[in-house]
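Peer 1: I would like the atomic coordinates for the input below:
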Amino acid sequence: MASNVVAQAAVFALRRKIAKIEGTLPEKLVAAGVAILHPSGSAWAEAGASGFLHTGVARLDNVLGGGVPAAALTEIHGGEMRDAGAVTGFALALASLSRNREPDREKRFLVLWIGMSQAFAETGFPHAPGLGALTGLAPDEIIIAQAPKLTDALWIAEEAARLRELSAVFLEIHGNPVRLDLTATRRLHRRAQLAGRPVFLLRQAARAEPTAAPLRLVVSPAPATARSTLTGPLADTIGCPAFTVTVSKSRTALPGQFILEWNPHERAFQERQPENSRPVVSAPAVRPDISPAAGAVVAFKSARPAAAVAHQPSRQQHPAHRGARRTG
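Peer 2: Predicted coordinates:
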């Protein structure tokens, strides 16, 4: 009984420290329908009935423990600046999935894209006609906010994450600024939990560092295949956009790398299987294909006796071998 009291006192003290950092009363840390994520990972934050955003790729959803969290902070990283297009395209594809998942189709779908002036100068502004063809998002469904400083971008993201009218919030940051620390990401994650909407943190040309986001995906472009037709692949054509997605951090701690293709017509992901994933030799029809034991001879005899005989002198070179050797 005494140990339980001490544990509860420690948890309450920790909540007070978090509330002091965030400027929130300790009693408001636990909201209705929201569970606190303990350091042991035993409890998972659930905002209402939002659950997860399924990518449509069963193997990826299993590695992520159900999919991308629909009410949490999610990091999408690009290792180099030249990967910015792939990072942006993958993030907007997730927004399109979130739109298709919206239960109330009559509700207006709004996405807020927050970027710093440096990031927009490097990667450019999102192109409305291209976004419509890729994700189906209309130009009036995307709100772009340009912030000159990181503090302004973080303030806009924190305030926007509170709004339930927004379906998703994207924050695009270049590099590894000092102010984007564990405290700042914890505030964004908490706002996403309370609002029940996802907040995506796009890290362009950044290295991984400790954050409060339960999921981190590293995205890079993958070679596109040729367009498929009824008669086969069409030569000299470019097919669907492809992304190489690596799970760098997740609540299941299961690593994995996937090549995903985005179908802009069906608004869905599909996994591309490696070219050498099919068996080269067909399995035998008479007996099961059982691999031989280690060290067993499969088709050839050992060559050691023959090699030993080859080193022996011939009888023509040593005639003395034919008769008995004299002694004395």
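Peer 1: From here on, just use CA atoms for contacts and neighbour counts.
Peer 2: Noted.
Peer 1: got a list of what the residue nearest to S50 when sequence neighbours are not counted touches?
Peer 2: Closest residue to S50 in three dimensions, ignoring its sequence neighbours and counting by Cα to Cα, 6 or more residues apart in numbering: A70, at 6.0 Å. Residues touching A70, when contacts are defined by Cα atoms under 8 Å, 6 or more residues apart in numbering, comprise 50-53, 196-198.
Peer 1: Make a PyMOL selection of the buried ones in those.
Peer 2: Command for PyMOL that selects the buried part of these, burial taken from 16 or more other Cα atoms under 10 Å:
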select buried, resi 51+52+53+196+197+198
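Peer 1: Among the contacts of A70, give me the pair with the biggest separation.
Peer 2: For the contacts of A70, the maximum inter-member distance is 12.0 Å, found between L53 and G196 (Cα to Cα).
Peer 1: ok, so what distance separates A2 from A10?
Peer 2: For A2, the distance to A10 (Cα to Cα, to the nearest Å) stands at 13 Å.
Peer 1: for A49, same thing?
Peer 2: The span separating A49 from A10 equals 30 Å under the rule Cα to Cα.
Peer 1: Kindly report the same for T211.
Peer 2: When T211 is compared with A10 (using Cα to Cα), they lie 23 Å apart.
Peer 1: Who has more neighbours out of these two?
Peer 2: Taking T211 and A10 together and counting by other Cα atoms under 10 Å, T211 has the greater number of neighbours (19 against 12).
Peer 1: So that one sits against L188, correct?
Peer 2: No - contact criterion Cα atoms under 8 Å: T211 and L188 do not qualify, at 10.4 Å.
Peer 1: all helices for this protein, in order.
Peer 2: Here the chain has its helices, by DSSP state H, at 2-22, 58-63, 84-101, 117-123, 128-135, 150-161, 182-195, 304-310.
Peer 1: which outside residues touch the shortest one?
Peer 2: Going back to what we said before, that points to helix 58-63. Residues outside helix 58-63 that contact it (Cα under 8 Å, 6+ apart): 54-55, 67-68, 252, 254-256, 258.
Peer 1: Ranking by neighbours, what's the top pick from the residues you listed?
Peer 2: Of all the contacts of helix 58-63, the most densely surrounded is V68 (24 neighbours; neighbours counted as other Cα under 10 Å).
Peer 1: Once you drop chain neighbours, what's closest to that one?
Peer 2: Excluding the flanking residues, the one nearest V68 by Cα to Cα, 6+ apart is L53, at 4.9 Å.
Peer 1: how much space between that neighbour and G66?
Peer 2: Here L53 is placed at a distance of 8 Å from G66 (Cα to Cα).
Peer 1: mind checking the end-to-end distance for stretch 139-148?
Peer 2: Distance between the boundary residues of stretch 139-148 (Cα to Cα) amounts to 23 Å.
Peer 1: next up, for comparison:
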Amino acid sequence: MAMTAVARETVFALRRQIAKIEGTLPERLEVPVGAPVDADLTLKADLTFVRRGLAVAPQDAFLQTGATRLDGALSGGLPKAALNEIHGTETRDAGAVAGFALSLISLILKQGPRLPVLWVGTSEIFHEAGFPYARGLHSLFGIEPEQLLFSEAPKLVDALWVTEEAARMTALAAVILEIRGNPQRLDLTATRRLHARAQNAGRPVFLLRQAAEPEPTAAPVRLILSPAPATARETIAGPLAGSIGRPAFTVTIGKSRTALPGQFTLEWNPDEHCFEERWPQKGRTEKGRAENSVPVVPASRRGKDPAAAAGAVLAFPAIGSPDAISSTARDQPSPGERAAHLSPRRAG
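Peer 2: Have a look, this model is predicted:
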């Protein structure tokens, strides 16, 4: 009986470790009253079992974005103690990826202690995409410049080592690793180490990838980011034509253990430091703010192009009028003259 109890406890420990590696939070089951108990096995009330299917996790284990549909698709939001991937399919999307990551950092600092955040990257990354603007950190995200620390490594292997060491530190609110493309060193084993460090420390690690293709990693969630067209700035009198409103992101769920692929358009509210989902079918955000309905491109050739408003004043007389004919005759050059732009260019 003693050997059976030891073997059962070993199986439970292995199941818990597998759940950590896979990024699932195992369900906690209470021992039912009256259950048969071996004489040599002391069952604990908080014994952890792993069931097939979706696991049940506490609500505070997720970082809620504030967008109801996105949080619902992710079963509560992004996991806090885990490795989360944020992809940009093109290099020009690096600004949107960084802005979305800073928005998540703003939510973390808003909900918990205002600890510093470490941003790790290689020299190639920071030379290509640059650094966040210090003054914009406070005005847009509520992040003080001294709270955001940067580590510029000469090579990717050094950046991975710095990230692994920082991921185990509980003195940091989060760790960001930004890389480019699909390097061989960032394989499944490397991401498993990052994911395990994040779980043990209870802090998120965000993996930002520029111009990368999806590949197998240990991250339970992968979001694909691209910039979305901004709407007009809101005023008391309504949308201000020709202005640029709040930052907007197109978020696509590329990988999730609890959600099917889906796409969402989020706007970042820099005043309240929260996301608001844009509803294209209604032309409004979650709080009822109207979208800009002015077309940004001409209509199709087969359709009707919206005509521009007629002007009140004409710069030249109407074609066919006596004034237009006399003016045209005066502007014609004489037979002996030649237009300046038709004469040969001087070599000197």
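Peer 1: quick one on the thing from earlier: looking at the alignment, what does the residue nearest to S50 of structure 1 pair up with in structure 2?
Peer 2: Following TM-score structural alignment, the counterpart assigned to A70 of structure 1 within structure 2 is K80.
Peer 1: From L104 of structure 2, how far off is its match?
Peer 2: The gap separating K80 of structure 2 from L104 of structure 2 is 11 Å, by Cα to Cα.
Peer 1: what does W279 of structure 2 give?
Peer 2: Here the distance between W279 of structure 2 and L104 of structure 2 works out to 21 Å (Cα to Cα).
Peer 1: Between the two, which is the more surrounded one?
Peer 2: Neighbour count, other Cα under 10 Å: between W279 of structure 2 and L104, L104 has more, with 22 against 17.
Peer 1: right, and that one touches G66 too?
Peer 2: No - with contact taken as Cα under 8 Å, L104 of structure 2 and G66 are classed as non-touching, separated by 10.6 Å.
Peer 1: Among the contacts of helix 58-63 of structure 1, which ones are in strands?
Peer 2: Among these, the members falling in strands (DSSP state E) are 68, 256, 258.
Peer 1: which one of these is nearest V178 of structure 1?
Peer 2: Nearest to V178 of structure 1, judged by Cα to Cα, of those is V68 at 26.6 Å.
Peer 1: The closest one contacts S50, doesn't it?
Peer 2: No - here V68 of structure 1 lies out of contact with S50, judged by Cα under 8 Å, at a distance of 11.0 Å.
Peer 1: which residues touch the counterpart of A196 of structure 2 in structure 1?
Peer 2: For A196 of structure 2, the aligned position in structure 1 is R190, judged by TM-score structural alignment. R190 of structure 1 makes contacts with A72, as judged by Cα under 8 Å, 6+ apart.
Peer 1: Let's see that with 10 Å instead.
Peer 2: Contacts were defined as Cα atoms under 10 Å, 6 or more residues apart in numbering; by that measure R190 of structure 1 touches 22, 29, 36, 45, 71-73, 158, 161-162, 196, 212-213.
Peer 1: List just the nearest of the contacts of A70 of structure 1 to L166 of structure 1.
Peer 2: Each of those was checked against L166 of structure 1 using Cα to Cα; the closest is R197, at 7.7 Å.
Peer 1: In contact with that closest one, which residues?
Peer 2: R197 of structure 1 makes contact with 47, 50, 69-73, 98, 161-169, 191 under the criterion Cα under 10 Å, 6+ apart.
Peer 1: can you check I21 of structure 2 too?
Peer 2: Counting by Cα under 10 Å, 6+ apart, I21 of structure 2 touches 15, 82, 192-193, 195-196, 199, 218-220.
Peer 1: and for T211 and L188 of structure 1, which residues touch both?
Peer 2: With contacts taken as Cα under 10 Å, 6+ apart, the residues that reach both T211 of structure 1 and L188 are 73-74.
Peer 1: Now do the strands in the stretch 101-250 of structure 1.
Peer 2: Secondary structure of the stretch 101-250 of structure 1, counting by DSSP state E, counting those that start in this stretch: strands at 111-116, 142-147, 168-174, 199-204, 215-221, 228-229, 232-233, 242-249.
Peer 1: Which residue in structure 1 aligns with P132 of structure 2?
Peer 2: P132 of structure 2 maps onto P126 of structure 1 when the alignment is built from TM-score structural alignment.
Peer 1: Who are the contact partners of its match?
Peer 2: Counting by Cα under 10 Å, 6+ apart, the residues that P126 of structure 1 touches are 85, 88-89, 92, 113, 120, 139, 142, 144.
Peer 1: just A49 of structure 1 next, same as before
Peer 2: For A49 of structure 1, the contacting residues are 33, 70-71, 196, by Cα under 10 Å, 6+ apart.
Peer 1: Please tell me how far it sits from R108 of structure 1.
Peer 2: Taken as Cα to Cα, the spacing of A49 of structure 1 relative to R108 of structure 1 amounts to 20 Å.
Peer 1: Grab the nearest non-local neighbour of the aligned partner of P264 of structure 1 in structure 2.
Peer 2: Taking TM-score structural alignment as the alignment basis, one finds that P264 of structure 1 is matched in structure 2 by P270. Counting by Cα to Cα, 6+ apart, P270 of structure 2 lies nearest to L140, which is 4.7 Å off, once chain neighbours are set aside.
Peer 1: The one you found and T250 of structure 2: what is the separation?
Peer 2: L140 of structure 2 is 18 Å from T250 of structure 2, where distance means Cα to Cα.
Peer 1: next one: I236 of structure 2
Peer 2: 27 Å.
Peer 1: what's the span of stretch 233-245 of structure 2 from first residue to last?
Peer 2: The straight-line separation of the ends of stretch 233-245 of structure 2 (Cα to Cα) is 4 Å.
Peer 1: Tell me which residues of that stretch come out buried.
Peer 2: Those would be 233-234, 239, 245, for stretch 233-245 of structure 2 by 16+ other Cα under 10 Å.
Peer 1: which one of the residues you listed sits closest to M3 of structure 2?
Peer 2: Looking at the buried residues of stretch 233-245 of structure 2 and their distance to M3 of structure 2, the nearest is G245, at 67.0 Å (Cα to Cα).
Peer 1: Now for the closest one: which residues touch it?
Peer 2: 229-234, 239, 267-269, 292.
Peer 1: switch to 6 Å and redo it
Peer 2: If a contact means Cα atoms under 6 Å, 6 or more residues apart in numbering, then G245 of structure 2 has 230-233 as its contacts.
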